[in-house]
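> Give me a 3D structure for the following:
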Amino acid sequence: MRGLQKRVALVTGAGSGIGKAIAQRLAEEGMLVGVLDINKQAAEQTVKEIRESGGQADAEVCDVTDYAQVCQAVSALESRLGPTWALVNNAGWDKPMPFLKTEPDFWRKVVDINYLGPLHLTRAVAPGMVERNGGRIIFIASDAGRVGSSGEVVYSGCKGATIAFAKALAREVSRNNVLLNNVCPGPTNTPAMDSFVGTGESGQKIRDAMVRGVPLGRIGEAEDYPGLVAFLASDDASFITGQTISVSGGLTMHG
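I've put the predicted structure just below:
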């Protein structure tokens, strides 16, 4: 895709799952990829695989809930790779539970990771993008934030807030050629899904129920999303901002 070669992309939660697939695809497109993850070993493994495939990448351990650590990690990666062109806010976490059985400590953890985390990263990179008059910020949101999801009430609220945040900030910085968009995955076969629904017979029943609801007859794979992310980071998407795009096999169809 146009305009990605030798530009820098930072991807949070890139040690596994969707984030790792995105980091690998952006590296394939010729980008210099900064891998951010709370798991040092997983981040380093992603970098190792990218380099073995001929790409360029570097890693920093980063807890997205800690703004000071976020700023330090971004600064360290930019000092080695260069100024950030594209930020992919991918890191997230949840645990399925009826809302009436949850407590404030759980709410705070979900909010800190899924909402404040993207705000921290965005605040760390957006001023540089505005100053340089160009950049892309892509949020891996969720269809849970568009239609709601039983057992994911606080998470759904965070993703809905993220979608609204991206739209509002897109208006503020559009004249500086900084574009913000949301990508909303549906249910996806990742390690996070395994921890979410569990394994064994009960976990398989939940997965089977998910599949029955998807017109294309399967849940997503991590590789279903990086192409759209690469497009939104590229010059081919230079007239797209403030948009929310579902990638869910038709599970949700928005006009």
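> C-alpha only now, for contacts and for neighbours.
Noted.
> can I assume residue 241 is in contact with residue 182?
No. Between residue 241 and residue 182 there is no contact under CA atoms under 8 Å: 9.1 Å.
> ok, now which ones touch the nearest residue to residue 253 once chain neighbours are set aside?
Of all residues not flanking residue 253 in the chain, residue 246 sits nearest, at 7.7 Å (CA to CA, 6 or more residues apart in numbering). Going by CA atoms under 8 Å, 6 or more residues apart in numbering, residue 246 touches 142, 143, 183, 184, 185, 186, 252, 253, 254.
> want to put them side by side, so please do this one too:
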Amino acid sequence: MTLQGKTAIVTGSNSGIGLGIARSFAAGGLNVVLNSYSDTEEDHALAADLAKEHGVEVRYIQADLSSGEAARGLVESAGRCDILVNNAGIQHVAPVENFPAGKWDAIIAINLSSAFHTTAAALPMMRAAGWGRVINIASAHGLRASPYKSAYVAAKHGIVGMTKVVALETAEEPITANAICPGYVLTPLVESQIPDTMKEYGMDRDTAIREVLLKRQPSKEFATTDQLGGTALFLCSDHAAQITGTTISVDGGWTAV
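The predicted structure is shown next:
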């Protein structure tokens, strides 16, 4: 079955992993809805450039996914959702006893609750179309824990659990739900952290990457946004029609340990 003409909504997709997935989808012939909390000329120009490059329809729809109403409104504004990629997320690091309650609430709202709201809004559209894919971008932290990341780890574990529930509720339909669990990915945000890491530890670039940033990633290589885009595109293919309710790790062996 061709994916051409189908519409994918990718949350948090004006940079990083989300943009990498959106690029792979557009290259695969999908129409794409980009999203983030901002609403700038650059956001809309990004959509226009992607549409021109691949000859598909690409729109940018602003939505603050900390609001459940706005998350549902994103899907409703798109008007169609054959593929939903819940990627939006934020992070904060602190010990549990010092973790700001507001940061906890924001991380749970954006990283977990928004995916519930978008999925609830998208499933009726998928059922009406007779086909659908829900792809949740979890994390290696959806399968493992790290100190000082209580909200993020809780949210990502929750995403994995919700993925399984959606898969069971749609198991007899041509709809699948899966979670991709990346390890460390070379995004612009991570790239910007490398010089500070080098300075802090007095290391050259390669050593700082291997010994600090990728300490827990056995391959000692970053995953790339292209690799994640390819994984997401595979999950949309007929080859993945019986893959549902599971996690796919793209983490260089992190969760094999």
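> re the thing from before, so for residue 241 and residue 182 of structure 1, which residue has more residues nearby?
Higher neighbour count among residue 241 of structure 1 and residue 182: residue 182, with 27 against 23, using other CA atoms under 10 Å.
> any idea what the more buried one aligns with in structure 2?
Using TM-score structural alignment, the equivalent of residue 182 of structure 1 in structure 2 is residue 179.
> Its match against residue 160, yeah?
Yes. Here residue 179 of structure 2 reaches residue 160: they are 6.3 Å apart, a contact under CA under 8 Å.
> Report the set of residues contacting both of these two.
Common contact partners of residue 179 of structure 2 and residue 160 (CA under 8 Å, 6+ apart): 136, 138, 246, 247.
> ok, and the most crowded of those?
residue 138 (31 neighbours).
> what lines up against that one once you look at structure 1?
Using TM-score structural alignment, residue 138 of structure 2 lines up with residue 141 in structure 1.
> Quick one: residues contacting that match.
90, 159, 160, 162, 163, 182, 183, 184, 185.
> Now do the helices in structure 1.
For structure 1, the helices defined by DSSP state H occupy 17-28, 40-52, 67-81, 104-111, 117-132, 144-147, 153-173, 191-197, 200-212, 226-233.
> for those, which one ends up most surrounded?
Mean neighbours per residue, mean count of other CA atoms under 10 Å, is largest over those for helix 17-28, with a mean of 26.
> tell me the average deviation of that helix from structure 2 after fitting.
Superposing on structure 2 and averaging over aligned pairs (mean CA distance after the TM-score superposition for structure 1), helix 17-28 of structure 1 comes out at 0.4 Å.
> Pull the distance from that helix to the chain's centre.
10 Å (CA atoms, centre = their mean, to the nearest Å).
> swap in stretch 154-163 of structure 2?
Put simply, stretch 154-163 of structure 2 sits 13 Å off its chain's centre (CA atoms, centre = their mean).
> again, but for stretch 91-107 of structure 2
That offset, for stretch 91-107 of structure 2, works out to 21 Å (CA atoms, centre = their mean).
> Specify, as a residue range, where it falls in structure 1.
Mapping stretch 91-107 of structure 2 onto structure 1 (TM-score structural alignment) gives residues 94-110.
> Name the residues that touch the matching stretch?
Residues contacting stretch 94-110 of structure 1 (CA under 8 Å, 6+ apart): 93, 150, 151, 152, 153, 154, 155, 158, 195, 196, 197.
> which one of those residues sits closest to residue 77 of structure 1?
Nearest to residue 77 of structure 1 among the contacts of stretch 94-110 of structure 1, counting by CA to CA, is residue 93 at 23.8 Å.
> and that closest one, what does it touch?
By CA under 8 Å, 6+ apart, the contact list for residue 93 of structure 1 reads 110, 113, 114, 192.
> about what we covered before: so which pair among the contacts of residue 141 of structure 1 is furthest apart in space?
90 and 160 (14.7 Å).
> which strand of structure 1 spans the most residues?
strand 178-185 (DSSP state E).
> Quick check: that one compared with structure 2, mean distance?
Aligned to structure 2 and superposed, strand 178-185 of structure 1 gives a mean residue distance of 0.5 Å (mean CA distance after the TM-score superposition for structure 1).
> which residues are contacting that strand?
Residues from elsewhere that reach strand 178-185 of structure 1 (CA under 8 Å, 6+ apart): 126, 129-130, 133-143, 163, 166-167, 169-170, 173, 220, 225, 228-229, 232, 238, 240-248.
> how far away is the residue nearest to residue 151 of structure 2 when sequence neighbours are not counted from residue 183 of structure 2?
Distance criterion CA to CA, 6+ apart; nearest residue to residue 151 of structure 2, sequence neighbours excluded, is residue 104 at 5.5 Å. With distances taken as CA to CA, to the nearest Å, residue 104 of structure 2 is found 22 Å from residue 183 of structure 2.
> Before I go, just wanted to say thanks for your time.
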